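Visitor: When you get a sec, could you give me coordinates for this:
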Amino acid sequence: MSTVPALEAVSAASGFRRTEIDRRPVGPRDVEIEIDWAGICHSDIHIARDEWGATSYPVTPGHEIVGRVLAVGEEVTGFSPGETVGVGCYVDSCGTCEYCADGRENFCAEGVVATYNTPLPDGSVTRGGYSRGVVVDERFVLRVPQALDPARAAPLLCAGITTYAPLRRWGAGPGRRVAVVGMGGLGHVAVKIAAAMGAEVTVLSQSLAKRQDGLAFGARDYFATKDPETFERNRGRFDLVLNTVSADLPVEQYLSLLRVDGVLCSVGLPPEPYSVRPMALAARQRVLTGSMVGGLPQTQEMLDFCAEHGVESEIEVIGADDVDEAYDRVVASDVRYRFVVDVARTLARAGA
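Guide: Got it, this is the predicted structure:
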């Protein structure tokens, strides 16, 4: 057992404090990682502030982790000390069910173990990347290609795979028209990835405030959804509409943008149920679906794809003492486009 500096929240309203947390000894199949960078995902905020009603305090969030291998267990063959690696949303699964065997650990039949806030059999709870180190089974460690900037790669461990998986699943590529709803932390990565896949990309955002960014990221068109003409002008245009926002949407309006056999896929998770008449789907054989990150093989595929095509997150680097302010700014949509904590330089020791 070892201890590492970390941040923790002790209640929904407490904000973060510096502390030290325990990490397990390195087992035969484990990789010990010294964390350098930790991205901030909106789900971190939901958990830290108990907005989903399922938080076990004290909690140390963070599932967009990039760092360097410190040590490996005796049975580890895929990693060596000094390599740059990442850890995403999950750190364990049963490894034997049909989904794990198929490389889709995120759907583990026994229940996947999240990187933080998941109770373990010994009574402890997983702690995440707002810390200086972590020990992870090698199955859940990802190789970060040298072509990627480590800080800008961190958000890809969630935002990247969350958008890459449905874009691959629904055939984004040459000759396909893809609309991305929202140009935030998820949306800006989705635009870059879809464009790199060769699709014709359109951004649908509330306003035109980020239009120049969207076009620079690879979008061909950019429309404001508050303009009623947007829906009329784009009716029946898209093969895939990828919704990255968690706001309640007039779903049938967005379904009207789809071609025959078109797909509306949501990776944003609004709190209220969708209201859709069956005829809105049946009339043009449209699909309404969702997607939840991806398995480990596909996450590695995503990182390699991003390295090959120069896709990285747009980030603002912050210190460990700036996380509470960053959370407020994320809620206020005041970030372009992801916050990343410089763990290596700013979380050196508790009380520093």
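Visitor: Every contact and neighbour count from this point should use C-alpha atoms.
Guide: Noted.
Visitor: And the helices in this protein, which stretches?
Guide: 42-48, 98-101, 150-153, 159-169, 185-196, 211-216, 229-233, 251-255, 278-282, 296-309, 323-331, 343-346 (DSSP state H).
Visitor: closest one to R17 among the ones you listed?
Guide: Closest to R17 of those is helix 323-331 (Cα to Cα; 9.8 Å).
Visitor: To compare against the first, here's the next sequence to fold:
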Amino acid sequence: MAAPSSPPSKTFLGWVAHDTWPKNPLTFGPFEPKPFTDTDIEIKISHCGVCGSELHTLRSGWGPTNYPCVVGHEIVGTVVRVGSAVPTLASSPAARDIKVGDRVGVGAQSNSCLRPDCDECQAGIENLCSRGTGTYNSKYPDGSKSHGGYALHWRGPAHFVFKIPDALPSAAAAPLLCGGITSFAPLLNNGAGPGKKVGIIGIGGLGHMGILFAKALNCDRVVAISRRSNKRDDALNRLGADDYIATDEDPDWAKKHSRSLDLLVSTVSSSKMPFSDYLRLLRVGGTFVQIGLPEEPMPAFSAWPLSQKGIKITGSSIGSPAEIRKMLELAAEKKVLPWVQERPMSDVNNVLLDMDAGKARYRYVLVNDVESQAKL
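Guide: Predicted coordinates for the structure are as follows:
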């Protein structure tokens, strides 16, 4: 089945999940995007990163998924349609300059209420708006479903569409739009920079970008933390980390590195993490930020570190539009390029299986191209 060069007016084509994955693979076919409005932008997708969130959603791991569903929220492509109100959009001056032909991206959020009485939206932290819309498996205010980037086209509000700097290749830019900002925002908002010692737990899709951004922010020391030493060379010699801790291979790691870090960012999605030992690594006044989202509850821990060292435990969710633009600017300036493996979007089911098996080093990016589409 050959893919069309442009979508029908009311139907898009993409790789649709109709039931729980992996028992039910994604199938290429039609789906209905949100109705186009005068504040929307339509994109012809060239690249879409594969995020761990997709695996949780496709198998209903975080709760029942509203099938049929098109996942994918690390979208890069070319603008093919701009709503009439976008050039005068009051809510997002940065979106006003977007025009047909521009290379743009969309991350994990595609809408928020933007109401005058919304404290979060008015404070510029739209990612924390209680009425926000996820880029997939969510609903817009008009009741239409949101669908993501495992498709030929995407349509949605201009407020959450971002110009991609010329210095960033599309395949590298795509993972930044969710994985990148998810790693960057907790660093930015918790003081990472000169004079700070930072640890990144989990050296995978999120973690390797966390190391890259911590170095780009000029942190004094960046420590990579993983269960085994198989990623030591990547972390120290290629990503730029200053030290490496393999928690499964050194029974005294927590004692040896006690009170050595100002900030810990945990990217792992396992409920079996040695949480209490992680807290031992923090100095007085340190902060632990959880950004991975396990499907099971987090482990219990003693309250003593909270009072004895005055540490803080918090979480972080993606990032605001302003933070995403700041991240893209820094990535372009400092050449922060995620490690990506490009795969044809037509091979998406095998890519997801490889992702679930932990084979990515460290991010898969699906590519829409004439050759792969011709195979459908």
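Visitor: if we can go back for a sec, which one of the helices of structure 1 is the most hemmed in?
Guide: Ranked by average neighbour count under the criterion mean count of other Cα atoms under 10 Å, the helices of structure 1 are headed by helix 185-196 at a mean of 28.
Visitor: tell me, that helix lands on which residues of structure 2?
Guide: The alignment of helix 185-196 of structure 1 onto structure 2 (TM-score structural alignment) spans residues 205-216.
Visitor: Report the contact partners of the counterpart of Y67 of structure 2 in structure 1.
Guide: With TM-score structural alignment as the criterion, Y67 of structure 2 lines up with Y57 in structure 1. Y57 of structure 1 makes contact with A9, V10, S11, according to Cα atoms under 8 Å, 6 or more residues apart in numbering.
Visitor: How about residues contacting the match of helix 185-196 of structure 1?
Guide: 51, 179-180, 182-184, 187, 192-193, 198, 200-201, 222, 224, 235, 239-241, 267, 330, 334, 336, 338, 360-363.
Visitor: Swap in 6 Å and give it another go.
Guide: Stretch 205-216 of structure 2 has contacts (Cα atoms under 6 Å, 6 or more residues apart in numbering) with G179, S183, T267, Y362, R363.
Visitor: quick one: it to structure 1 mean distance?
Guide: On superposition with structure 1, the mean distance recorded for stretch 205-216 of structure 2 (mean Cα distance after the TM-score superposition for structure 1) is 0.3 Å.
Visitor: still on that earlier bit, and the helices of structure 1 as a markdown table, adding distance to C108 of structure 1?
Guide: Output for these, formatted as a markdown table (distance: least, Cα to Cα, whole Å):
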| stretch | distance to C108 of structure 1 |
| --- | --- |
| helix 42-48 | 20 |
| helix 98-101 | 6 |
| helix 150-153 | 26 |
| helix 159-169 | 17 |
| helix 185-196 | 24 |
| helix 211-216 | 36 |
| helix 229-233 | 39 |
| helix 251-255 | 30 |
| helix 278-282 | 30 |
| helix 296-309 | 12 |
| helix 323-331 | 30 |
| helix 343-346 | 31 |
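Visitor: So for V85 of structure 1, which of the ones you listed sits nearest?
Guide: For the helices of structure 1, proximity to V85 of structure 1 was assessed by Cα to Cα; helix 150-153 is nearest, at 8.8 Å.
Visitor: Closest to I45 of structure 1 out of the contacts of Y57 of structure 1?
Guide: A9 (10.7 Å).
Visitor: Which residue, other than its chain neighbours, is closest to L288 of structure 1?
Guide: Among residues not flanking L288 of structure 1 along the chain, L264 sits closest, at 5.0 Å (Cα to Cα, 6 or more residues apart in numbering).
Visitor: Let me see the ranges of the strands in the stretch 151-300 of structure 2.
Guide: 153-157, 161-163, 197-201, 221-226, 243-246, 261-266, 282-290 (DSSP state E, counting those that start in this stretch).
Visitor: Out of the ones you listed, which gets nearest to C113 of structure 2?
Guide: Closest to C113 of structure 2 of the strands of the stretch 151-300 of structure 2, according to Cα to Cα: strand 153-157, at 11.2 Å.
Visitor: In structure 1, what range does that closest one match?
Guide: Aligning strand 153-157 of structure 2 against structure 1 (TM-score structural alignment) gives residues 133-137.
Visitor: can you tell me the mean distance of that stretch from structure 2 after alignment?
Guide: Relative to structure 2, stretch 133-137 of structure 1 is 1.3 Å off (mean Cα distance after the TM-score superposition for structure 1).
Visitor: Next, work out how far apart the equivalent of P166 of structure 1 over in structure 2 and A85 of structure 2 are.
Guide: Mapped onto structure 2 by TM-score structural alignment, P166 of structure 1 lines up with P186. Per Cα to Cα, to the nearest Å, P186 of structure 2 is found 33 Å from A85 of structure 2.
Visitor: residue contacts, F16 of structure 1?
Guide: L7, E8, A9.
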